[in-house]
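**Student:** only geometry, no sequence info:
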């Protein structure tokens, strides 16, 4: 019986030992595989050559490694062959141009893809939580729980909501502050603050684009060249109006947001009274866009405006539109104003009541008075400053043509002091015409609340100055009658 003895075969320097000369890759000399290169290979002497029983998977490993090396060798061989064939062409002038064209196109394609990816991320972040700018840090805001709850409901509509809304109030009542404070704590809100210089269509579109983080898609250069040659490609230049491009993009983002959250996003347009004064036609277009978007359930628009022409224009067209809830932001009540001054800012009650008497709870006036109080200015000095500002308004109103101030404004002010407020019809009747009534409203002595259709004094300081003016006019009239 033949005995076997196992020996350890060391690595061999020879490249021909155990080579398969009839392998598929034998045409590639560098692809031959040396079995002795695998450490730990154990063979039996005196029998058929095989691996020892303690390494049953060694043959599979060797086979896998061999196949990988063979495939690499094949690719290298084909690469060398291709380079050999193309080398004369590549070294020519046309070949160098082809290489530059290929590298330039590839680089441009990669850059365009990167820019468009960042663009999409920026567009989606416009509706993220906290995208609406918050009020300045460190400010102590008045506690207005009821109005904040109403704004939260308006800015977080249900999935089936199909009406746009409006927030109105006199200047200085805190509309913008309240809207930003509530909107900052919720996602799905695009806040657009219309600037005084942004009332044209192009300027307004740029304001919306800035809030949306919108800019046109980056195009690959050869598509631009083909377009110039009249060849239609999938990547064509958008030649529509910029406002149409911006709102189409916002509509696309709104649909994506609705699919993710099952509720429509909200577009807040603040200070639309600037559009009503400078570009009323654009305000009509925006109202139509708001109606269509609400009908389709894509997004909800909320108009924020001061009392005056903008609410009148929107409400005047609301019969054929989908205007829903209207939130009126009023001055603070006396209790709210005293709580704000005493509890939140630590002012004595007597001082707080004196401040309320000439500010009337207008939050902007209360903040201004607090700033001056903290600077050491006495209450009487602050009151005098507010009244001087009101007298300036009346001085400008005295320049109205045809003695309208003397013949119309003073009698209407006298009537309003007695009644507290008069209806819009009575105001226009007392003014003599709608044109004169609009001029009186424009001088900021009177203001029309469009939702209640009542005309009141624009503010508490204006009311106090009106008492002086009416009193002085009555005194002069008595003096004239006595002399006569």
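**Tutor:** It's in. What you are looking at is a predicted structure, and each value in this text was computed from that prediction instead of being measured.

**Student:** C-alpha from now on. contacts and neighbour counts both.
**Tutor:** Noted.

**Student:** helices or strands up against the helix or strand that contains residue 456?
**Tutor:** Per DSSP states H and E: residue 456 is located in strand 454-457. Secondary-structure packing of strand 454-457 (3 or more Cα pairs under 8 Å, 6 or more residues apart in numbering; DSSP states H and E): strand 422-423, helix 424-431, strand 446-449.

**Student:** so which of the ones you listed comes closest to residue 405?
**Tutor:** helix 424-431 (10.1 Å; Cα to Cα).

**Student:** Check which element follows the closest one along the chain.
**Tutor:** helix 434-442.

**Student:** Which strands and helices lie in contact with that next one?
**Tutor:** helix 424-431, strand 446-449.

**Student:** what's the closest of those to residue 120?
**Tutor:** Of all the helices and strands packed on helix 434-442, strand 446-449 comes closest under Cα to Cα, at 42.5 Å.

**Student:** which residues make contact with that closest one from outside it?
**Tutor:** Outside of strand 446-449, the residues within contact range by Cα atoms under 8 Å, 6 or more residues apart in numbering are 307, 308, 424, 440, 441, 454, 455, 456, 457, 458.

**Student:** Mind doing that once more with 10 Å?
**Tutor:** Residues outside strand 446-449 that contact it (Cα atoms under 10 Å, 6 or more residues apart in numbering) are 168-170, 306-309, 311-312, 328, 409, 412-413, 416, 421-424, 427, 437-438, 440-441, 454-459, 462-463.

**Student:** Over to stretch 105-118?
**Tutor:** Here stretch 105-118 makes contact (Cα under 10 Å, 6+ apart) with 99-104, 119, 121-122, 215-222.

**Student:** Out of these, name the ones that lie in helices.
**Tutor:** Secondary structure defined by DSSP state H assigns 99, 100, 101, 102, 103, 104, 119, 121, 122, 221, 222 of the contacts of stretch 105-118 to helices.

**Student:** Got another one to weigh against that:
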């Protein structure tokens, strides 16, 4: 599994790495519309369906035992495409002496709507990895997918620069000796040094006065969003359009406030008091074990609900919880009277 927060570059890096491998890699972008999964699968392997089949109906029959007289003899598009892929995999392995790779990107789209399908994909991947028929790579945001799959993680830390992350994924996809993978790769944020290098040297956010380089503005931008590459790019674009930093900050923190509102963490909201206690601990310790995080709540479902609101982030590599982003911390600091005792 390759996992990480939204905006860390998982999809971009995985696509680049898979395209660099000459053959043997199938990339599937799991669609937001679940009914399109079979179509996406078929498109990825250039599989042509001879007839239109209700994909959802077939999967529900497979999972829940629901039957329909007209569908009894039909096979879902997804199953048919997978069968075709497995047949091709056997030929590929014989020719190249290694199994092919199938990548499922944006797997998070499945977990809330059809988690049973995720279980099927995982079980099939495990069985075929054991038999060395094919290797499956799951790409997902941190959160429900890593928790559901329930494996320990081996994080690729944010301090590793992007080309090193890329090389790690490329090696993982291209190596000839495959093992059943049980530890995911977690793609984190860039370090402060890497982020400032991007803002100053790549985007040119600096001034020169009397022969000295002033990087104050770049440092302010980093302090606002941290090392998440998608946020760094966005904030640099806005700054270079001469939008004042104060305006940029206001818009970012307004979006963060919406996350707090969704999580019911604002003042007078349902989870405000428990949120304050968690925030107080995280401001000091920077992270909590998942068990310690869950102990703040009366019911496990409440902890899961809060994690899903993107105020806090779950990290499978150490089974810990942190603030979701630097912007979340900035919002808390700006509203210290509400969240800090």
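**Tutor:** In hand now; what should we look at? The model shown is predicted, which means the values in this text are computed figures rather than measured ones.

**Student:** Map residue 262 of structure 2 onto structure 1.
**Tutor:** Aligning on TM-score structural alignment places residue 262 of structure 2 opposite residue 396 in structure 1.

**Student:** Test my guess that residue 263 of structure 2 contacts residue 308.
**Tutor:** Yes: with contacts counted by Cα atoms under 10 Å, residue 263 of structure 2 reaches residue 308, the gap being 8.1 Å.

**Student:** Please enumerate the shared neighbours of the two.
**Tutor:** By Cα under 10 Å, 6+ apart, the residues touching both residue 263 of structure 2 and residue 308 are residue 302.

**Student:** Which of those two has more residues huddled nearby?
**Tutor:** Neighbour count, other Cα atoms under 10 Å: between residue 263 of structure 2 and residue 308, residue 263 has more, with 23 against 18.

**Student:** wait, what's in contact with that one?
**Tutor:** 257, 269-272, 275, 302, 305-312.

**Student:** List only those of those residues flagged as buried.
**Tutor:** Those of the contacts of residue 263 of structure 2 that meet the buried threshold are 257, 271, 272, 275, 306, 307, 308, 309, 310, 311, 312, by 16 or more other Cα atoms under 10 Å.

**Student:** Test my guess that the fourth one contacts residue 296.
**Tutor:** Yes: contact status for residue 275 of structure 2 versus residue 296: in contact at 8.7 Å, counting by Cα under 10 Å.

**Student:** so how far is residue 281 of structure 1 from the aligned partner of residue 123 of structure 2 in structure 1?
**Tutor:** Using TM-score structural alignment, the partner of residue 123 of structure 2 in structure 1 is residue 288. According to Cα to Cα, to the nearest Å, residue 288 of structure 1 and residue 281 of structure 1 sit 11 Å apart.

**Student:** ok, these two, which is more surrounded?
**Tutor:** Legend: neighbour count by other Cα under 10 Å for residue 288 of structure 1 and residue 281, higher for residue 288 (16 against 13).

**Student:** Just to be sure, the more buried one is in a strand?
**Tutor:** No: secondary structure of residue 288 of structure 1 (DSSP: H, G, I helix; E, B strand; the rest coil): helix, not part of a strand.

**Student:** what residues are up against it?
**Tutor:** Contacts of residue 288 of structure 1 (Cα under 10 Å, 6+ apart): 282, 294, 317, 320, 321, 322.

**Student:** can you rerun that using 8 Å?
**Tutor:** Counting by Cα under 8 Å, 6+ apart, residue 288 of structure 1 has contacts residue 321.

**Student:** Likewise for residue 297 of structure 2?
**Tutor:** Taking Cα under 8 Å, 6+ apart as the test, what residue 297 of structure 2 contacts is 274, 303.

**Student:** counterpart of it in structure 1?
**Tutor:** Using TM-score structural alignment, the partner of residue 297 of structure 2 in structure 1 is residue 431.

**Student:** Kindly report the same for residue 283 of structure 2.
**Tutor:** Per TM-score structural alignment, residue 283 of structure 2 is aligned with residue 417.

**Student:** One more: residue 326 of structure 2?
**Tutor:** Match for residue 326 of structure 2 (TM-score structural alignment): residue 460.

**Student:** ok, its match to residue 355 of structure 1 distance?
**Tutor:** On the measure of Cα to Cα, residue 460 of structure 1 and residue 355 of structure 1 end up 11 Å apart.

**Student:** Between those two, which is the more surrounded one?
**Tutor:** Taking other Cα under 10 Å, residue 460 of structure 1 and residue 355 do not tie; residue 355 has more neighbours (24 against 20).

**Student:** Now for that one: which residues touch it?
**Tutor:** Counting by Cα under 8 Å, 6+ apart, residue 355 of structure 1 has contacts 366, 369, 379, 383.

**Student:** cool, residue 44 of structure 2 as well?
**Tutor:** 26, 27, 28.

**Student:** what's the closest of those to residue 88 of structure 2?
**Tutor:** residue 26 (11.4 Å).

**Student:** circling back to that earlier point, would a markdown table of the contacts of residue 44 of structure 2 with distance to residue 91 of structure 2 be doable?
**Tutor:** As requested, the contacts of residue 44 of structure 2 are exported to a markdown table (distance: Cα to Cα, whole Å):
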| residue | distance to residue 91 of structure 2 |
| --- | --- |
| 26 | 15 |
| 27 | 19 |
| 28 | 20 |
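
**Student:** could you dump those to JSON lines with neighbour count?
**Tutor:** Converted to JSON lines, the contacts of residue 44 of structure 2 look like this (neighbours: other Cα atoms under 10 Å):
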{"residue": "26", "neighbour count": "17"}
{"residue": "27", "neighbour count": "20"}
{"residue": "28", "neighbour count": "20"}
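
**Student:** taking the residues you listed one by one, which sit in strands?
**Tutor:** Mapping those onto strands (DSSP state E) picks out 26, 27, 28.

**Student:** So what does the last one match up with in structure 1?
**Tutor:** To tie it back to what came earlier, the one meant is residue 28 of structure 2. By TM-score structural alignment, residue 28 of structure 2 lines up with residue 192 in structure 1.

**Student:** Tell me the secondary structure at the closest residue to that match other than its chain neighbours.
**Tutor:** Once flanking residues are discounted, residue 192 of structure 1 sits nearest to residue 269: 5.1 Å by Cα to Cα, 6 or more residues apart in numbering. Following three-state DSSP, residue 269 of structure 1 is assigned to strand.

**Student:** which SSE is the aligned partner of residue 383 of structure 1 in structure 2 in?
**Tutor:** In structure 2, the residue equivalent to residue 383 of structure 1 is residue 249, according to TM-score structural alignment. Assigned by DSSP H and E, residue 249 of structure 2 belongs to helix 245-262.
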